[in-house]
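In: Here you go, sequence then predicted model.
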Amino acid sequence: MDTLMTVRVFCAVAELKSFTAAAERLGVSPAMASKHVMQLEERLSVRLLNRTSRHVSLTENGALYFEQARRMLEGLDELEAGISQTAVAPKGQLRLTAPVWMAGPLFASLLADYRARYPDVTLEVDLSGRLVNLVEDGFDLALRVTASPDPGLIARTIAEAPFYLVASRKFLDNRGLPTSLDELQGAPLVAYSLVHGDGVVAHETEKGRRTIKFTPVLLSSNETLMYHACLEGMGFAFLPTWMISDDLAAGRLECVFPDRLFFAGRLLAVYPTRKYLTAKVRSFLDFVVRDPRLKQSLHA
C-alpha cells in the first residue's frame, strides 16, 4: 500500500471520527480505509484507534501520531503548492492559545469574522492562562503579551498592549486618590502571581530605577478574577486596556499615574520556526495583524 495514502487515511479517520466519512473524503471504500489503518497499526505495533460499532476515537498513541502526522501532511501540501505555484485554501484545525483576558465579545467577534471568511478552518482556542510549549503541546500559534519573546520562536507584533495601574472608584473614595508614588508603599495590590507575586513594582524616575513595595492581598494568574476583585475594591491592579476600556470610560475604574506606572507590553503572534507556514496559520496571522479592532481596543 501507498504509505503516504495510509497516513492520509488515518488522519482523515481521526479528524472525522468515522471510516465512512474519511472514505468519502478520499474517494476510497470504507473497507479500504479500514485496511489502511489496520496496516498502519501493524507496522507500528500499536493500536491507534479505539473502534466500536458507533464510535471511533484516538488512543493515547494515536493522538500523538495524529498530531505529528497532521503537521507533516500540512507541510507537504504547502511545499507542493509552493513549487507548483498553486494556492492552498486554509483548512483543518487551528490550535491557538491566548491570554485569559481575551475571553470577551471583541475576540469572539474577531474569531467569528475569521471563520466566516475561512469556513474550512476549525478553531480550537485555549484560554487556560498556562504558558504552553507550542511544539510539545501541539499548538499552531500563540497570542502573548511580552516584552521579550522566546528567541526560539518567531514573533509578529499585532499591537501595543499596555497594562495600567487601576483602582475602582469605590476603593479610591474610601482610601483617597494618591498624589505621589510614595503613597503607594504598602498599598493593597491584586497581583498577577507570575509577575508581581512579591508586590514589588519597578519604575523609572529622573534619578534612576526605583521600586514600590505593595502588599499583595490576592495573588492569581487569572486576569479575569483580578479584574473583578479590583472592581470590588480589593486594591490596585495592573490590567490590560482590552479589559478595562469600558470601565475607564464609565468611571468604574480609574488609572493611577498612567504616565509613570504601566507595563508597555506588546501583543505578539508567536509560532514555531518553520520554513513553510500552513495556509491556516498564515491566513490567521494576516487577519489579526490587519484587523483594526485589536489596535483600537488595546489602548486606553
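Out: Sure, I can see it.
In: contacts, neighbours, all on C-alpha from now
Out: Fine.
In: Could I get the full set of helices for the stretch 51-200 of the chain?
Out: Shown for the stretch 51-200 of the chain, the helices assigned by DSSP state H, counting those that start in this stretch span residues 60-84, 105-117, 169-175, 193-196.
In: Could I get those in CSV, plus columns for mean neighbour count and distance to residue 94?
Out: Formatted as CSV, the entries for the helices of the stretch 51-200 of the chain read as follows, by neighbours: other CA atoms under 10 Å; distance: least, CA to CA, whole Å:
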stretch, mean neighbour count, distance to residue 94
helix 60-84, 15, 11
helix 105-117, 14, 11
helix 169-175, 14, 41
helix 193-196, 14, 28
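In: Could you check those helices and tell me which one is nearest residue 34?
Out: Put simply, out of the helices of the stretch 51-200 of the chain the one that sits nearest residue 34 is helix 60-84, at 14.9 Å, with distance taken as CA to CA.
In: hang on, isn't residue 57 packed against residue 17?
Out: Yes. The criterion here is CA atoms under 8 Å, and residue 57 meets it with residue 17 at 6.4 Å.
In: before we move on, the earlier item: I'd like the helices of the stretch 51-200 of the chain as TSV, with distance to residue 299 appended.
Out: Converted to TSV, those look like this (distance: least, CA to CA, whole Å):
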stretch	distance to residue 299
helix 60-84	36
helix 105-117	14
helix 169-175	20
helix 193-196	21
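In: this is the other structure I want to compare:
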Amino acid sequence: MDKLASLKSFVRVVEEGSFASAARAIGQSRSQVNRAVAALEDDLGVQLLNRTTRKVSVTPSGQAFYQRAKAILSDLGDAEDSIREHRDHPSGDIRINAPMSFGTLHLGPALVDFARTYPDIRVELSLDDHFIDPVADGFDMTVRISRPTETLALIDHKIVPMRRVLCASPEFTRTHGEPDDIRDLARLPCLHYGNLPSGARWKMTGPDGPVAVQVNGVFCCNNAEVLRDAALAGLGIAELPTFIAGPELQTGRLVSVLCDYAPGPLSLYLLYPPSRQLAVRVRLLVEFIQDRFGDQPRWDLVQ
C-alpha cells in the first residue's frame, strides 16, 4: 500500500463528500480511490468512513484521523516549499478565510493582485463572518478584525488598527439635529450590528473614560455594508468601520458625529498555525498583505 497516496485519497473523500467526486478531483477511478481508503482502514484496523448507497459520512475515528492526516499532508507541502524557497516561481496551495465585507471590498482585490504576482500559488478564499479555527478547519491563514487573541496554537500577526466611527447622513443631522451628548443615542434612531454580544448597547471611550449607552435601535443587521446603506438613506446613526464607510466620509455623503467618542479598538490580524510560518507561500502572503494594508490604509484618509 502506498500510504501517502491512501492518505491523500482519504482526505479528498472527506472534503468532497463522495468517492466519485474525490476520484474526479484526484484524476483516478472511483474504484482506485475506494481501494486506497479500504487499504488504509485495513492497515489501521478501524472504520474511517460510513458508506451507504446515498452518501459517505465520517466516523468519529475517521474525523480524528482526518485532522491528523490533513496536517501531515500540509506539513509535507510546507517541507516541499522550503526546498523550493530559492526558486524563481514559488508554488503550492494556500487556503484563506476572512470576514465577508472586508473580503469582498479589500482582501479579494488584493488576492487577485497576489495571484497575478505569484501565478504558481493556487489561492482559495473562503468568506465567513464567524470565527474559524485555522487548525481545525484546515486553513493556512485566517484574516480577522478583532482584539488580540491569546492562544499558543496560532501566530497572531497584527497588520493595522481598524478605526470605527459614529456617523450619519447630512440629511439625518438636518432633520434630527446633530447629537452633542453621548446620551442622545438613547433617543435618536440608531443602526446597530446584529452579531455583537452587547446588541444595542454601545461601548465607547470618551473624554471622561469608558462609557456604555443603550441606543435607540431602530434597524439591526449583521452586515455593516447594509448598515452603511441604511445610514446613507437617513435612517439613523451607525457605528461603522472606516474600511466600509471611508469613501462616503471622504465625499461627505456621511458625516462623523460625537467625534470625542471612539468605539473600542480593533485591528486587522492574520492568524495562522506555527507549522505554516516557514512555508514560503505563507510568508509571501503575509508580506504582501502587510505592504498592501499596513501603515495608513487608504480608507482612513478622511479629510
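Out: Cool, got the structure. Predicted model, so just to flag it, every value in this text is computed and none were measured.
In: Once they're superposed, tell me the TM-score.
Out: Here the TM-score of the superposed chains, computed with TM-score structural alignment, normalised by the length of structure 1 as the reference length, equals 0.77; 290 aligned residues with a CA RMSD of 3.7 Å.
In: got a list of what residue 149 of structure 1 touches?
Out: For residue 149 of structure 1, the contacting residues are residue 155, by CA atoms under 8 Å, 6 or more residues apart in numbering.
In: Residue in structure 2 paired with it?
Out: When structure 2 is aligned by TM-score structural alignment, the residue opposite residue 149 of structure 1 is residue 149.
In: Distance check, the closest residue to residue 106 of structure 1 other than its chain neighbours against residue 2 of structure 1.
Out: Among residues not flanking residue 106 of structure 1 along the chain, residue 293 sits closest, at 7.8 Å (CA to CA, 6 or more residues apart in numbering). Residue 293 of structure 1 is 47 Å from residue 2 of structure 1, where distance means CA to CA, to the nearest Å.
In: So these two - more neighbours on which side?
Out: Between residue 293 of structure 1 and residue 2, counting by other CA atoms under 10 Å, residue 293 is the more crowded of the two (14 against 8).
In: hang on, that one in a helix?
Out: Yes. Going by DSSP: H, G, I helix; E, B strand; the rest coil, the assignment for residue 293 of structure 1 places it inside a helix.
In: any idea how far residue 252 of structure 1 is from it?
Out: From residue 293 of structure 1 across to residue 252 of structure 1, the span is 23 Å (CA to CA).
In: measure the spatially most central residue of structure 2 to residue 209 of structure 2 for me?
Out: If you average the C-alpha coordinates of structure 2 and look for the closest C-alpha using CA atoms, centre = their mean, you land on residue 98, 1.6 Å from that point. Using CA to CA, one obtains 32 Å as the distance from residue 98 of structure 2 to residue 209 of structure 2.
In: check contacts around residue 128 of structure 2.
Out: Residues touching residue 128 of structure 2, when contacts are defined by CA under 8 Å, 6+ apart, comprise 97, 98, 99, 100.
In: go on, residue 163 of structure 1?
Out: 238, 239, 240, 241, 262, 263, 264, 265.
In: And it, how far from residue 242 of structure 1?
Out: When CA to CA is applied, the distance between residue 163 of structure 1 and residue 242 of structure 1 equals 9 Å.
In: how far is the longest strand that structure 1 contains from where the chain is centred?
Out: Longest strand in structure 1 by number of residues (criterion: DSSP state E): strand 153-168. On the basis of CA atoms, centre = their mean, to the nearest Å, strand 153-168 of structure 1 is displaced by 14 Å from the centre of the chain it belongs to.
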